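Novice: No sequence on hand, only this structure:
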């Protein structure tokens, strides 16, 4: 809660932006009725939005690396304000479709930079800023359908005008409160994301997401028509869906990943999504069945969104923003095709058929994932470290990028000198994954600089030391596994770690790193208390 006003302004904008996906669900039947449009025509509201968002992902890195994240963010906000307002004034379905495409462009610019901006503006701790972003994601996804149903009960134009007003408020708040961002020093090429898809692991995961997204957006875009409920009722149904999605993506996915592994969990949860779509196809004319299936599907979709994004970040050999752009470009194609094709199949053949086709596409995605299994085996394995037998018996010291790492090294040096132990310094460079968004919390250059500085501190204190940088997607169990793996490889007599490594409220998202290391280390764990600068033995 100790964040500056600029962080709260961006978080508010995030809530409104994340409403965009589910906002139109409750008003699709009303638009179809009032504008005399077929279901497939109305479904183009999703298609235009998703297609433009996906293609625009290829240029967001190019834009942001030249004009800076703040201007990119504000540009996205302004486009959403303009095009959502224009969509509300449209006199025909083609106008709404076109203006939703412009909204998609603004959405791409916004979501590509929002996480980086909110973390960069944080002064109350990076972990706290990320929790605010996660909360904004959850609230936006859940409340979007609710707001759409509430305003859509008055007029289908209401949700579009409502978003325009709220986002205009957010635009004023961000431009007023957010400090000017530094000019980028590294420029990204437009073709970098396309080149990245030559990597088999990244391409396999992206194609899996394409087929999965087909099923996802079949459920999201087609279900309102066979449900045949009022805007208010549809809003409540998809509110339940969004709430389940938000909860599992943040709280459940990391725990399942730690228990069963990323890839195995993906197989299971995508199988459950396919089964859910089959159930919806069999009982399309049963409203209670469809309602329950939509809400339950949100549980599976949230888990899948988080874990498949983490998989992309782990298998990709390129920079995180480039990998994210490439992956998003491919997966949004599935989200763009599904609504229109589902509408055509539903109105011309059978209302059951879109769900069966969606289930089939998810099943194809599972087979695609399995075809690249040899490229994905390393996803749940800690990165191998080149250890020399002569290095055995070194004290393992794990540090993060916080200022507390200096205290960790100071105490570790004292222990090493007193016990005549050499030190192996491990710095975990983290990539934060929130839903289907990812960003590096630390650049490679900053990580190298921190490692060199802390090694110099150790050597200046008289300790013999070497070190390494390991990559992680930032989940607490994974960071703990990296530390434990290094300790085992080195036959470390003890582990030294700081209590600032993912404790407090952030531990709710997957368990404290210190607790995980202490529970499974099988060796003493020396913890530096960040408040008292005291060394405590906890294991």
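Specialist: Arrived safely, thanks for sending. Note that the structure is a prediction, hence the values are computed from the model and not measured.

Novice: Every contact and neighbour count from this point should use C-alpha atoms.
Specialist: OK.

Novice: Residue 103: what's it in contact with?
Specialist: Shown in contact with residue 103 (Cα atoms under 8 Å, 6 or more residues apart in numbering): 49, 79, 80, 83, 84.

Novice: Put this next to the first one:
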């Protein structure tokens, strides 16, 4: 007599929610990120106008990026300490308030050095917001680290892409317009976060208070240190392009707005749709090296053909695609690089990242004044190319990020 087999119970595998199926708190932070990163693009089309109307040299105007990034770099070291004491939501709101106040004061300033100082205050607010926003989206998201990071990079891309268009339009009226525009948008972001984001303790209960030494301890992990130094070199090229190219394009506020609109649109699209495909094809580390190498070649082309307007315009726009891919790739790598908490890893990495962004703008202006307008792009290309060599030499320390991503 044949024994009757018992039916094997079916196993239901829970599918990871899609990138668009997020809690409303994630969307609140997402839209606040868009508005916050509009501030970066809003200012770019008005750099030549500021130089002209405030009787400042290009190297003095590029200090608007140097003070901003330098303060951001240092402030990143204390974001974890602040967040662990007042909570994620209050830290985000504090950052927004600081940005609104200093951008409004910048719009009312009367001299380049006053504006440079106020821009540094803006960087403090941005540090509190940016470092915490990434952690907030990753923590609140229900679709996994990779998709949460893509969502964060998409918000950055959208903010940066829309910012120049608005900045060009407001800047054509007055260079003060974009500064005052940022302050207004920050008020909207503050209202959105206040009403839609849950209380800090319901977002992420604080287990222990962070120390000022935590980011430095995190950098003892070789993988995080390698990615931080790579980002510093890469950001040298990034901010050379962002801060100095407006001075060689020879365009007005509207023209610069449209060029950087194209740059930002490609940055946003590639960060969401192309970066994940590159990860699957070549891995995170391999894709990152490819994007960095191509970006170095773009900067080299800008140096060779600096006086050919269409080449510089095309190079800026194409660079947006490369930067969008690389931003998502390197941020994903950082989140999977070390066993330290996400907020601490982000603070340590961002400290090194923005140091590179602080040095590049001022040095670009100085190199152009002492040599010629091609040299800043050559130096930026060399720095980005060195980052590729550095990653390749240290791939044994960061190879595991691909396994973590696959898992």
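Specialist: Sure, I can see it. All values reported here derive from a predicted model rather than from experimental measurement.

Novice: TM-score, when you put one on top of the other?
Specialist: Once superposed, the chains reach a TM-score of 0.89 (TM-score structural alignment, normalised by the length of structure 2), with 383 aligned residues with a Cα RMSD of 2.1 Å.

Novice: coming back round to it: so which of the contacts of residue 103 of structure 1 comes closest to residue 377 of structure 1?
Specialist: Taking Cα to Cα as the measure, residue 377 of structure 1 lies nearest residue 49 of those, at 34.6 Å.

Novice: Next, count neighbours for the equivalent of that closest one over in structure 2.
Specialist: Matched across to structure 2, residue 49 of structure 1 falls on residue 68, judged by TM-score structural alignment. Per other Cα atoms under 10 Å, the neighbour tally for residue 68 of structure 2 reads 26.

Novice: Which strand or helix spans residue 68 of structure 2?
Specialist: According to DSSP states H and E, residue 68 of structure 2 maps onto helix 63-86.

Novice: Next SSE downstream of that helix?
Specialist: Downstream of helix 63-86 of structure 2, the next assigned helix or strand under DSSP H and E is helix 88-107.

Novice: now that next one: which residue numbers in structure 1?
Specialist: Mapping helix 88-107 of structure 2 onto structure 1 (TM-score structural alignment) gives residues 69-88.

Novice: And the matching stretch against structure 2, how far off on average?
Specialist: In the superposition against structure 2, stretch 69-88 of structure 1 averages 0.5 Å from its aligned positions (mean Cα distance after the TM-score superposition for structure 1).

Novice: May I ask which helix or strand encompasses the spatially most central residue of structure 2?
Specialist: A centroid search over structure 2 (Cα atoms, centre = their mean) returns residue 156, at 6.5 Å, as the residue closest to the centre. In this structure, residue 156 of structure 2 sits in helix 145-173 according to DSSP H and E.

Novice: which secondary structure elements does that helix contact?
Specialist: With contacts taken as 3 or more Cα pairs under 8 Å, 6 or more residues apart in numbering; DSSP states H and E, helix 145-173 of structure 2 sits against helix 24-43, helix 112-140, helix 176-196, helix 253-269, helix 309-337.

Novice: 10 Å instead, please
Specialist: Counting contacts by 3 or more Cα pairs under 10 Å, 6 or more residues apart in numbering; DSSP states H and E, helix 145-173 of structure 2 packs against helix 24-43, helix 47-53, helix 112-140, helix 176-196, helix 253-269, helix 275-282, helix 309-337.

Novice: Report the contact partners of the residue mapped onto residue 50 of structure 2 from structure 1.
Specialist: Under the alignment (TM-score structural alignment), residue 50 of structure 2 pairs with residue 31 of structure 1. Residue 31 of structure 1 makes contact with 24, 37-39, 41-42, 92-93, 96, 152, 155-157, according to Cα atoms under 10 Å, 6 or more residues apart in numbering.

Novice: let's go with 7 Å and repeat that
Specialist: Residues in contact with residue 31 of structure 1 (Cα atoms under 7 Å, 6 or more residues apart in numbering) are residue 156.

Novice: For burial, what's the neighbour tally of residue 379 of structure 2?
Specialist: When neighbours are defined as other Cα under 10 Å, residue 379 of structure 2 has 22 of them.

Novice: in what helix or strand does the residue mapped onto it from structure 1 lie?
Specialist: Matched to structure 1 by TM-score structural alignment, residue 379 of structure 2 sits across from residue 357. Applying DSSP H and E as the criterion places residue 357 of structure 1 in helix 353-371.

Novice: Ok, residue 207 of structure 1 next?
Specialist: Assignment of secondary structure by DSSP H and E places residue 207 of structure 1 within helix 200-222.

Novice: on contacts alone, who are the packing partners of that helix?
Specialist: Under the contact criterion of 3 or more Cα pairs under 7 Å, 6 or more residues apart in numbering; DSSP states H and E, helix 200-222 of structure 1 touches helix 287-315, helix 320-348, helix 353-371.

Novice: equivalent range in structure 2 for that helix?
Specialist: Aligned by TM-score structural alignment, helix 200-222 of structure 1 falls on residues 222-244 of structure 2.
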